[in-house]
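Q: Predicted structure and sequence below. I'll ask about it afterward.
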Amino acid sequence: MLLTWLAVALPSTLGVLETPQLPIIVTLHGLFLIAIVTIINDVPNTNPRLNHVFIAITIGLIVSLMMISNSYLYLIYSVMMTSIFAFHTPALFCIGYIIFIHSTYLLIQFLIWQAGWDIVNAATFIAFHSFALMLTQKMLSEKKAKEALALSNTQLETAHTLLANAAAHDERLKLARELHDDVGHTLTSLIINLDIARRTQDEQQINRCYEQAKVALNTTRNVVSQKRSTDYLDLASTLKNLAEKTPRITVFTKIPAQFTCTNLNVAHCILRCCQEAITNTLKYAKATHFTIELTTHPEQLNLHLYDNGQKQTQFTLGNGLIGMHERVEALGGTCNINSMTTGFNITIRVPYGSNKSTFSR
């Protein structure tokens, strides 16, 4: 960008060293540089209104330079600006700008500089503008495709984690039932039989068997209880992994230390809501930061999701946000969605008192 500016500013300035227009031209070049640097430094387009003001300023500066100095070099500025505009405005605006700037150039050449209709230079630079716009659009589409792929990969990883935990959950439940129903029943019968036998046979030997059977039964019960009580999804690690692998924006996680969620339905709901909120931020918010904040209370789990994107005064609930409401309400919770001054804000509350799982005979 700086090299392009120098390639236009230096020749055009050197050509008017002995003219009274020199201070004006130097000032216009300086203002143009400041404007494009300001626009480029806000590539995420976090402040679109201000960017639109600077875009209008740069267009005005290019036209002013064309009117003060007779040179087609200023169309090089315009080619550079077409690529920059593509990051902040729709493609239709860029096409309209190309038509406007070349029409203006032809009129200035014909009316002000009496140079006739400079069709050759205009046609040449229309081709350059079109090429720059197509190249930038292709780059933007590839960038969006890479972001979508990265987000899909992250969602697939979290889905795999959920499936793995669900499979482990089912396996643990099956093992717990089998231990309790089969082994536990057998050992209980053995204790009863030994209790009867010890009254009529060698008490020392039978007592030893009796005690061993009681130990085996207690061990079985402990294994069953442990399998049930440790059945949980490592939600904190899964959310942190989701945050680290989210493309383009920085995702912060605020999760209490030693946090665990043994209720798989609640964990699944929280994870899906975070995924949907991040997806919406990437698509619509034009944000640079997103925060996942979890707080726990004795009977309630609070999830706060927010970004620093644009304020949305009006929005409609799409399938994703409707699905988020349905997931939360199915657990007896609430989901509030609104747009703050600094971005999108989602607050979710779900019952947390049933988070601990126990098993008893």
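A: Thanks, I have it. Numbering: from 1, shown residues only.
Q: Please count neighbours and contacts with C-alpha atoms only from this point.
A: OK.
Q: all helices for the protein, in order.
A: Taking DSSP state H to define them, one finds helices in the chain at 2-14, 22-40, 48-68, 74-85, 91-111, 119-178, 184-197, 203-229, 235-244, 264-280, 319-330.
Q: most neighbours per residue, which of those?
A: Mean neighbour count (mean count of other Cα atoms under 10 Å) peaks for helix 74-85 among these, with a mean of 21.
Q: which residues are contacting it?
A: Applying Cα atoms under 8 Å, 6 or more residues apart in numbering, the external contacts of helix 74-85 come out as 1, 4-5, 8, 36, 39-40, 55, 62, 65-66, 94, 97-98, 101, 125, 128-129, 132-133, 136.
Q: And for stretch 341-349?
A: Contacts of stretch 341-349 with the rest of the structure, by Cα under 8 Å, 6+ apart, involve 281, 285, 287, 300-312, 328, 333-339.
Q: picking that back up, so which of the helices of the chain gets nearest Ile292?
A: Comparison of these against Ile292 by Cα to Cα identifies helix 264-280 as nearest, at 7.4 Å.
Q: now the angle from the closest one to helix 119-178?
A: Here helix 264-280 runs at an angle of 180 degrees relative to helix 119-178 (axes from the mean of the first three to the mean of the last three Cα atoms, to 10 degrees).
Q: alright, now check it against this:
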Amino acid sequence: MSESRLEIWTAASLVAVSLLVAVPVVVDLFGDGTATTGPAWAWWICYLGYLALLGLIFLDNATVVRRPVIVLVPLALCAAGTVLLAARAGFTPILLVFVTACAATLGSRRLTAVYLVANTGVVALAAAIAGGSLPEVGLTALVYAALQTCSVWAVWSEQRERTARERLAVANTELRAATALLAESSRSTERLRIARELHDLVGHQLTALVLELEVASHHRGDAAADHVRRARGLARELLGDVRTAVGELRSRPPRLREALTEIVADLPRPRVHLSVADDLEPDEECAVTLIRCVQEVVTNAIRHSEAENLWLRVDRAGSGEITLRAEDDGRGAELLRIGNGLTGVRERVEQLGGRVSFESRSGFRLDATVPAP
């Protein structure tokens, strides 16, 4: 199951349980109304406010993550009001367990501990309001404290696992990029070596053959001269073929599509949609720059964006320039802080005489243009 589906099922399960624990109270409100210890309208306000804030956490996670206290404080107050106003219902303290789990997800460990202690106190107070004896109050508080502790441990374990997966994905992306660059460098070096060998050995020998035939053509009769001229022509054609082959070996473009496909393959999140134009023939320096740009974009998407999808498109502009556009559907940021990675991308592109721009208001977007070789 993918991470996004798991998150959806988790959110649906929390909402479903939150609805189920309120069923006894709702049924009682339409009956004799003995479950609540306060006005029914106050309980409804607290309960519906809790559901609304819980939905906000799941639907607008980007805003909540930046300022979690703004949502967590009213969420805890609404849950506490729901529990205290329906102290005789029995199951509503489960809502406080969810509040502590949300605090563990969004807040710091110190904030989580504060919520755990406070919610345990609310449970104890609700048990006392319901008329429980001191041992019953203590046991109830202890049970719900244990449930909160288990939920916090589960949340923190999942966060550690997610962080480990992200680090592994980043390391894997960097390793594949380095492998692709190393392989291309090895191929370029080998092509250059073969080209030099062909030029130094075969090229020089054929040149000498042409000179020898040229001299021989001046010391033979007409019949021999014809054969010599034909041999000279063949030798010149062969020399031209060798020079053409040498030129092709020196200038053969790097396999950009294969390198980029290798970098983005098998990423768990985000899903990468790669498109590379068929007519692109970048030189080695341009290909290295594009590979490094893609590596940085993918790494940032894994670490920071929380995106589900990342679109990468390498194309040729109408003026012949090579363009790279990268865009994700992550949370974005009002203020983009350019770190060492993006600074390196800008320096690489500008070193080739190109230009690059970044946008982060609605997801992250990169537009880079480099001159065609």
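A: Looks like it arrived, so ask away. Since the structure is predicted, the reported quantities are computational estimates derived from the model, not experimental observations.
Q: Work out the TM-score between the chains.
A: Scored against TM-score structural alignment, normalised by the length of structure 1, the superposed chains reach a TM-score of 0.80; 347 aligned residues with a Cα RMSD of 3.3 Å.
Q: Just the buried ones from the contacts of stretch 341-349 of structure 1, in PyMOL syntax?
A: This is how PyMOL selects the buried members of the contacts of stretch 341-349 of structure 1, with burial counted by 16 or more other Cα atoms under 10 Å:
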select buried, resi 281+285+287+300+301+302+303+304+305+306+307+308+309+310+328+333+334+335+339
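Q: Filter the contacts of stretch 341-349 of structure 1 down to the ones in strands?
A: 300-307, 334-339 (DSSP state E).
Q: ok so, going back, can I get the helices of structure 1 in a markdown table with distance to Thr291 of structure 1?
A: Output for the helices of structure 1, formatted as a markdown table (distance: least, Cα to Cα, whole Å):
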| stretch | distance to Thr291 of structure 1 |
| --- | --- |
| helix 2-14 | 36 |
| helix 22-40 | 26 |
| helix 48-68 | 22 |
| helix 74-85 | 29 |
| helix 91-111 | 32 |
| helix 119-178 | 16 |
| helix 184-197 | 48 |
| helix 203-229 | 30 |
| helix 235-244 | 9 |
| helix 264-280 | 9 |
| helix 319-330 | 17 |
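Q: And these: which comes nearest Tyr352 of structure 1?
A: Nearest to Tyr352 of structure 1, of all those, is helix 264-280, at 8.3 Å by Cα to Cα.
Q: so how far is that closest one off the chain centroid?
A: Centroid separation between helix 264-280 of structure 1 and its chain, computed with Cα atoms, centre = their mean, to the nearest Å, is 13 Å.
Q: for stretch 126-139 of structure 1, same thing?
A: Going by Cα atoms, centre = their mean, the spacing between the C-alpha centre of stretch 126-139 of structure 1 and its chain's C-alpha centre is 28 Å.
Q: next one: stretch 356-372 of structure 2
A: Averaging C-alpha positions (Cα atoms, centre = their mean) puts stretch 356-372 of structure 2 16 Å from its chain's average.
Q: Between the two ends of that stretch, how far is it?
A: Looking at stretch 356-372 of structure 2, the gap from its leading to its trailing residue is 15 Å under the measure Cα to Cα, to the nearest Å.
Q: Counting neighbours, show which residues of it come out buried.
A: Under the neighbour-count criterion of 16+ other Cα under 10 Å, stretch 356-372 of structure 2 has 356, 358-360, 363-366, 368-372 buried.
Q: Determine which two of the residues you listed are furthest apart.
A: Across those, the two members that end up farthest from each other (Cα to Cα) are Gly363 and Ala372, 28.7 Å apart.
Q: re earlier: tabulate the buried residues of stretch 356-372 of structure 2 in a markdown table, adding columns for distance to Leu134 of structure 2.
A: What follows is these, written out as a markdown table (distance: Cα to Cα, whole Å):
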| residue | distance to Leu134 of structure 2 |
| --- | --- |
| Val356 | 68 |
| Phe358 | 62 |
| Glu359 | 60 |
| Ser360 | 56 |
| Gly363 | 54 |
| Phe364 | 56 |
| Arg365 | 60 |
| Leu366 | 63 |
| Ala368 | 69 |
| Thr369 | 73 |
| Val370 | 75 |
| Pro371 | 79 |
| Ala372 | 80 |
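Q: Closest one of those to Val123 of structure 2?
A: Out of the buried residues of stretch 356-372 of structure 2, the one with the shortest distance to Val123 of structure 2 is Gly363. That distance is 41.3 Å, counting by Cα to Cα.
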